[in-house]
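> I need the structure of the sequence given here:
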Amino acid sequence: MYGRYKSGEPIRKLALAYRINRSNVDYLMKLINHHGIEILDNTSKTHYDPEWKKQIIEEVIIGEKSVYQTSIKHGLSSPGVLCNWIKQYKTAGYVIVEKRKGRPSTMKKPTKKYENMTDAEKIKYLENKNLYLELENDYLKKLDAVIQKRKQQPPKK
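Below you'll find the predicted structure:
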């Protein structure tokens, strides 16, 4: 398919010939152009480091880069992967949540009440809560700045 694309065949025709969505063909061609044909050699499931995920997510959220371009830059299999990461990141309170392999446990772990925690547990709990609140505050400040910036722009005709 890539050879046909390089020889000048339009993406629309390739999508029809291979019965693939045109946007998927376009993404695949851009991915190969950026990383080379070797990007397709990865046949095993890829595990992504949580810090690397966070860096990419923040590149989109804080750096205001597009999901599409960021996905191509980092060689993700589709932009949907990054969209899912961002959705999970926001849902989990701006913390990277790793998927666990295997069947989830059916037994629920009892959660300790704050009053029953040891001093070390209380400190850890408060540090995590403080970090969450700091990240939330930073996000809201940046969101407010973006909104203010958009309000100052003249309306489009």
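
> switch to C-alpha atoms for all contacts and neighbour counts from now on
Fine.

> which residues in this protein form helices?
2-6, 11-18, 22-35, 50-61, 67-74, 79-91, 119-152 (DSSP state H).

> report the buried residues of the longest one.
I take that to be helix 119-152. With burial defined by 16 or more other C-alpha atoms under 10 Å, not one residue of helix 119-152 is counted as buried.

> do the third one as well
Neighbour-count burial for helix 22-35 flags 22, 25-29, 31-32 (criterion: 16+ other C-alpha under 10 Å).

> against which helices or strands is it packed?
Here helix 22-35 touches helix 11-18, helix 67-74, going by 3 or more C-alpha pairs under 8 Å, 6 or more residues apart in numbering; DSSP states H and E.

> next, the contact list for Leu14, please.
Leu14 sits next to 1, 4-5, 22, 25 when contact means C-alpha atoms under 8 Å, 6 or more residues apart in numbering.

> off-centre distance for stretch 30-47?
Its chain's C-alpha centre and that of stretch 30-47 lie 18 Å apart, by C-alpha atoms, centre = their mean, to the nearest Å.

> what is the end-to-end distance of it?
Using C-alpha to C-alpha, to the nearest Å, the end-to-end distance of stretch 30-47 comes out at 23 Å.

> to compare against the first, here's the next sequence to fold:
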Amino acid sequence: MAKYSLEFKLKIVQEHLEEKRGINCLAKKYGFNCNTQIRKWIHAYNELGEEGLLRSRKCRNYSVQFKLDAIELYLTTELSYQEVANLLKMNNPPLIANWLKTYRKLGIDGLSKQKGRPPTMSKKKRNEIQPLPSEQSQLDKLEKENRMLKIENAYLKELRRLRLEDEQKMNESRESFTASEDTFD
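I've put the predicted structure just below:
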């Protein structure tokens, strides 16, 4: 069960927005040691409405590309984790911080690693002939390498596309500059 109910969070947020009560005043009134939690609720409510205050009950699986986009957005802008999470419609900003930490430590491999307990084998697979452990590890290694090459390929394609766009913009600006020089001659 969540520590704070949706009704309680809404009550505090409404009190702040409608009655113009300060965050420090609300923190003191409701017995919070600091105002950080209330500030997060207000920010989440302003960005996502009531959904921002709901506790997410479903485990979301984010793709590696989504994680990379979130990290890139955080690193290339001066947005906080909270603001990036709001832009991406997530209500768990620390998740972005964890992705960044993992990415810095393990690279893309860390972002693609499956978490939790592996799924149990279906009955159909139990009846199939299983490869030898050495063959299986080699197969896993090749699949991982294939996945990494696909990610790298997608990254390089996007980088190339962006570079070509920049070059095209530069050529257009040169042409317009040259055309403006010709009119002065």
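
> care to give me the TM-score?
TM-score of the superposed chains, computed with TM-score structural alignment, normalised by the length of the first structure, equals 0.58; 123 aligned residues with a C-alpha RMSD of 3.6 Å.

> re the thing from before, highest average neighbour count across the helices and strands packed on helix 22-35 of the first structure?
helix 67-74 (a mean of 17; mean count of other C-alpha atoms under 10 Å).

> let's have the contacts of Leu14 of the first structure in JSON lines, adding distance to Glu134 of the first structure.
Formatted as JSON lines, the contacts of Leu14 of the first structure follow (distance: C-alpha to C-alpha, whole Å):
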{"residue": "Met1", "distance to Glu134 of the first structure": "48"}
{"residue": "Arg4", "distance to Glu134 of the first structure": "51"}
{"residue": "Tyr5", "distance to Glu134 of the first structure": "48"}
{"residue": "Arg22", "distance to Glu134 of the first structure": "42"}
{"residue": "Val25", "distance to Glu134 of the first structure": "41"}
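
> what sits against the residue nearest the centre of the first structure?
Nearest residue to the geometric centre of the first structure (C-alpha atoms, centre = their mean): Leu82, 3.0 Å. Residues in contact with Leu82 of the first structure (C-alpha under 8 Å, 6+ apart) are 57, 67, 71, 76.

> do I have it right that the second one meets Cys83?
Yes - here Val67 of the first structure lies in contact with Cys83, judged by C-alpha atoms under 8 Å, at a distance of 7.1 Å.

> returning to that earlier point: ok, and the contacts of Leu82 of the first structure in the second structure?
Among these, the ones still in contact in the second structure (both residues aligned by TM-score structural alignment, their matches' C-alpha atoms under 8 Å) are 57, 67, 71.

> got a markdown table for the residues you listed, with distance to Arg12 of the first structure too?
Formatted as a markdown table, these follow (distance: C-alpha to C-alpha, whole Å):
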| residue | distance to Arg12 of the first structure |
| --- | --- |
| Ile57 | 31 |
| Val67 | 23 |
| Ser71 | 22 |
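
> what residues sit buried inside stretch 83-93 of the first structure?
In stretch 83-93 of the first structure, counting by 16+ other C-alpha under 10 Å, buried: 83, 85-86, 88-89.

> give me the stretch of the second structure that that stretch matches.
Residues 97-107 of the second structure are matched to stretch 83-93 of the first structure when aligned by TM-score structural alignment.

> contacts for the matching stretch, please.
Residues from elsewhere that reach stretch 97-107 of the second structure, judged by C-alpha under 8 Å, 6+ apart: 67, 71, 81, 109-111.

> list buried residues within those residues.
Among these, those classed as buried by 16+ other C-alpha under 10 Å are 67, 71, 81, 110-111.

> biggest separation within the residues you listed, which pair?
Tyr81 and Gly110 (19.4 Å; C-alpha to C-alpha).

> what about Arg4 of the first structure, how many neighbours?
By the criterion of other C-alpha atoms under 10 Å, Arg4 of the first structure has 12 neighbours.

> Pro93 of the second structure now?
17.

> now, which of the contacts of stretch 97-107 of the second structure sits nearest Asn153 of the second structure?
Of all the contacts of stretch 97-107 of the second structure, Asn153 of the second structure sits closest to Asp109, with 14.6 Å by C-alpha to C-alpha.

> which residues does the closest one contact?
Neighbouring residues of Asp109 of the second structure by C-alpha under 8 Å, 6+ apart: 103, 148.
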